[in-house]
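Asker: Below is the structure, and that's it, no one-letter string:
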């Protein structure tokens, strides 16, 4: 008789005790609907966000390497991954059964989805749904089949097949329900999902992170749709308004994780710190605007003026080092990871632009950030300018009443008081600044007003709604969210911000012909810049071809040529066009005030709201409670920019 290995016996006993402890923890916490995050023997992990009617499981094959596959389950709010070794079978099975029994007490049913990769390689993405009895849950399997079929990788849809078998388990592994008590099987269903591992190199096993991320993100939605159908809580968000779906809370998205885990909070904080360590627009705004204007006029409007910028108080390369030390890859949630990867890339581009400030290379960074002028936008801009291009319309010299900086600051403070009463956290400040052009800008929670401000009285109210009721309001709404990027600004947020801000001017009756003409003038100026025309040539075009006053022609040209060529000014008109299209599709405007987001972020934001990670906007613009303005907003759903121009 051969004696057993004492070290192995000790390890087995230790493993058994650890599983017993975890089972007791599950009994205690899950019964009270509390979160569970625990490491398992054999480098495993259990995460249960709350009481949920499903569990995604992955077991590491003991006979082969399987890189990347475990990440297919860690997207979910209830997952378990563990070793596939025989020594762990009883512990993992008992743990699954404990979770099953507790969840069935709450939901009456429980779906276990085990995921594994095919040992063989295939050319495209293939899923195989494995079920013990298709007829038991036909609609659930149909839902999973349909959802998986919609997954696209590299422009190709996934191939999906279904197989029926007596035992659902990965190849070479015993089934998890082998020792399941029969008394607990009435509401218990198990599905297997085999995935072709196109997310890694078949020879080296190296993971392709971009492909894996895309599969994870789409697979997560497919699993949640399936669980929602299985439990009878499925909801097609397209049949409800945005707000009805959010209030119902029964969208499949609500089955996702409902909290920011430590890794996500840390990355969010680190990205926010880098983002807030510099002010891009302030850095690219000349500090000698009036001197440059006079220099240009003295040259007979022929010589490009010399602009002076604030010295950078940091090295962009040092900030980039901090930026790329941030470990976004640690975040399991693909939605949050996607948003944060986007932001990291945008910050990188802005730092590159600041490194190249006042050089020809700055323009190429700007094009990456804000894009160029597309033909349809240029056509619209020229059409607008043709309608309003007489010099009398495009000149503000004859305005009967002007407002200077001091009076505007007082009005701004009154506006601050209104919003502060609505939300105590609205703590904006206003500063008179002698280092910006004769205008107004928002920097984080500050409103900066040029000491040379001199605007028509009719522009005061629209500007208050533009700068305070949009830019500052979304900043402080974002400050009230647990997700820091919502006030720092998601990647590409400026276009929607400016679209909302310009629309607010229209809603309060302040989108004048002059204003729309200015937005169109900025677009044709950017187009002129990207075609290689000089500062003087663009000024000449605005002044003589389109009839802008000399002062406004200079201001528009300065905005576009600053830094070496800033194409940002296309986003005002482009943002308004995109917003009107969004409204015409029947979408609600309220979710857009949740923070500083782009239109392309709306599906992600709505998903995060359904998952309770972020909340509804704390406050809405001052005009929100005005019935006449709400009617005006509803009418915008059937309007184009040209229609706005005619009806304002």
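Answerer: Looks like it came in fine. Since this is a predicted model, take the numbers as computed values, not measurements.

Asker: From here on, just use CA atoms for contacts and neighbour counts.
Answerer: OK.

Asker: List the residues that contact the nearest residue to residue 609 once chain neighbours are set aside.
Answerer: Of all residues not flanking residue 609 in the chain, residue 615 sits nearest, at 5.7 Å (CA to CA, 6 or more residues apart in numbering). Contacts of residue 615 were listed using CA atoms under 8 Å, 6 or more residues apart in numbering, and they are 481, 594, 609.

Asker: Against that first model, consider the following:
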């Protein structure tokens, strides 16, 4: 496909239009409650009986106009059938995300919209989670697991780790996020949670996860003629989180404790499907599974925020898919080209061949050599169904 052909110009125009529209659709900017800590105190004071009432950021776009503008794109001008089908999938996926965002805080409405976008754990996924929970955690008394660094001190480690890469980004701090760190793709920013004290193990995990993958795919995504690599393919969350946890594995930082955290997330999301309230999911994790109340609370927040955010089970399914993909000898760099999905590897290759995409410039540091020495972790990942 010549880059100066009429059909290609039409494609680039459509791609640019979609990019302009979906820049505002950053789910994590809207779904993280603003009053987590206040509601945690209230919840603990109620002896885990009164469900938190979360407040969310205001939505700063016109949802109806955004939907309408997405669906008025002239996809019939894209002559290449494969590319046209990809853009159809993208428009439907973003329409689903807009519906999710516009129903944050409405309970069941938001939950049903999330089901359409992210799905829910299958019986297999729940069995995999329960299988992982049979294993003993590492010894938490060893120095690597001791909480040591506040967000400002932790920032130094992220900056030092980032010297491995030829890009720059911003770091900010927040007390309004449910994760202990996260990357905001649309503004190339790492956010560290000021309510958290980080251990050496967490720093090792997060640098490889957030910078080694999420920031790498953010930066690679910006290098293509097509902006869909930057704003994201359909179902990219599963692949991106799978790649990020796989980076923890390859750098020898994936522990049984971390795998169990991902398993508890599956259990928490499965409880949504069973109709559990916030307090009931919390009590399941805290009483039945013996999770410390702080950890049980934050895992419950992640699953119940917005009214039922099902995305969290995808970390484990994504990890298994990427682990298998790697052990089949397939090319990981294809999955680092941007916010892409495993299901679209053929389309990515095709777009590179047509000059509409470029191979990954930045490669996850841990992917150059498998340093994992934890045989138990390998056994678990091989055994997952």
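Answerer: Arrived safely, thanks for sending. Note that the structure is a prediction, hence the values are computed from the model and not measured.

Asker: tm score of chain vs chain?
Answerer: Their TM-score after superposition, calculated using TM-score structural alignment, normalised by the length of the second structure, is reported as 0.91; 380 aligned residues with a CA RMSD of 2.7 Å.

Asker: picking that back up, shared with the second structure, which of the contacts of residue 615 of the first structure?
Answerer: Contacts from those that recur in the second structure, judged by both residues aligned by TM-score structural alignment, their matches' CA atoms under 8 Å, are 481, 594, 609.

Asker: Residue in the second structure paired with the second one?
Answerer: So the one you mean is residue 594 of the first structure. Taking TM-score structural alignment for the superposition, residue 594 of the first structure sits opposite residue 337 in the second structure.

Asker: Likewise for residue 556 of the first structure?
Answerer: Residue-level alignment of residue 556 of the first structure against the second structure, with TM-score structural alignment as criterion, gives residue 299.

Asker: coming back round to it: distance of the alignment partner in the second structure of the residue nearest to residue 609 of the first structure relative to residue 221 of the second structure?
Answerer: Residue 615 of the first structure maps onto residue 358 in the second structure when the alignment is built from TM-score structural alignment. Distance check for residue 358 of the second structure against residue 221 of the second structure: by CA to CA, to the nearest Å, it reads 9 Å.

Asker: what about the longest helix in the second structure?
Answerer: helix 81-102 (DSSP state H).

Asker: Mutual contacts of residue 358 and residue 221 of the second structure, please.
Answerer: Common neighbours of residue 358 of the second structure and residue 221 (criterion: CA under 8 Å, 6+ apart): residue 337.

Asker: So residue 59 of the first structure: helix, strand or coil?
Answerer: For residue 59 of the first structure, the secondary structure call by DSSP: H, G, I helix; E, B strand; the rest coil comes out as strand.

Asker: that older thread, most neighbours among the kept ones among the contacts of residue 615 of the first structure, please name it.
Answerer: If you count neighbours using other CA atoms under 10 Å, the busiest of those is residue 594, which has 28 neighbours.

Asker: mind checking how far the closest residue to residue 380 of the first structure other than its chain neighbours is from residue 512 of the first structure?
Answerer: Ranked by CA to CA, 6+ apart and with sequence neighbours excluded, the top spatial neighbour of residue 380 of the first structure is residue 520, at 7.9 Å. Residue 520 of the first structure sits 13 Å away from residue 512 of the first structure when distances are taken as CA to CA.

Asker: More neighbours: which of those two?
Answerer: Neighbours per residue, other CA under 10 Å: of residue 520 of the first structure and residue 512, the larger number sits with residue 520, 25 against 18.

Asker: how about the helices in the stretch 101-250 of the first structure?
Answerer: Using DSSP state H, counting those that start in this stretch, the helices of the stretch 101-250 of the first structure run over residues 138-149, 209-231, 242-248.

Asker: who does the longest one touch, helix- and strand-wise?
Answerer: Right, helix 209-231 of the first structure. In terms of contact count using 3 or more CA pairs under 8 Å, 6 or more residues apart in numbering; DSSP states H and E, helix 209-231 of the first structure is assigned the packing partners helix 138-149, strand 152-153, helix 334-355.
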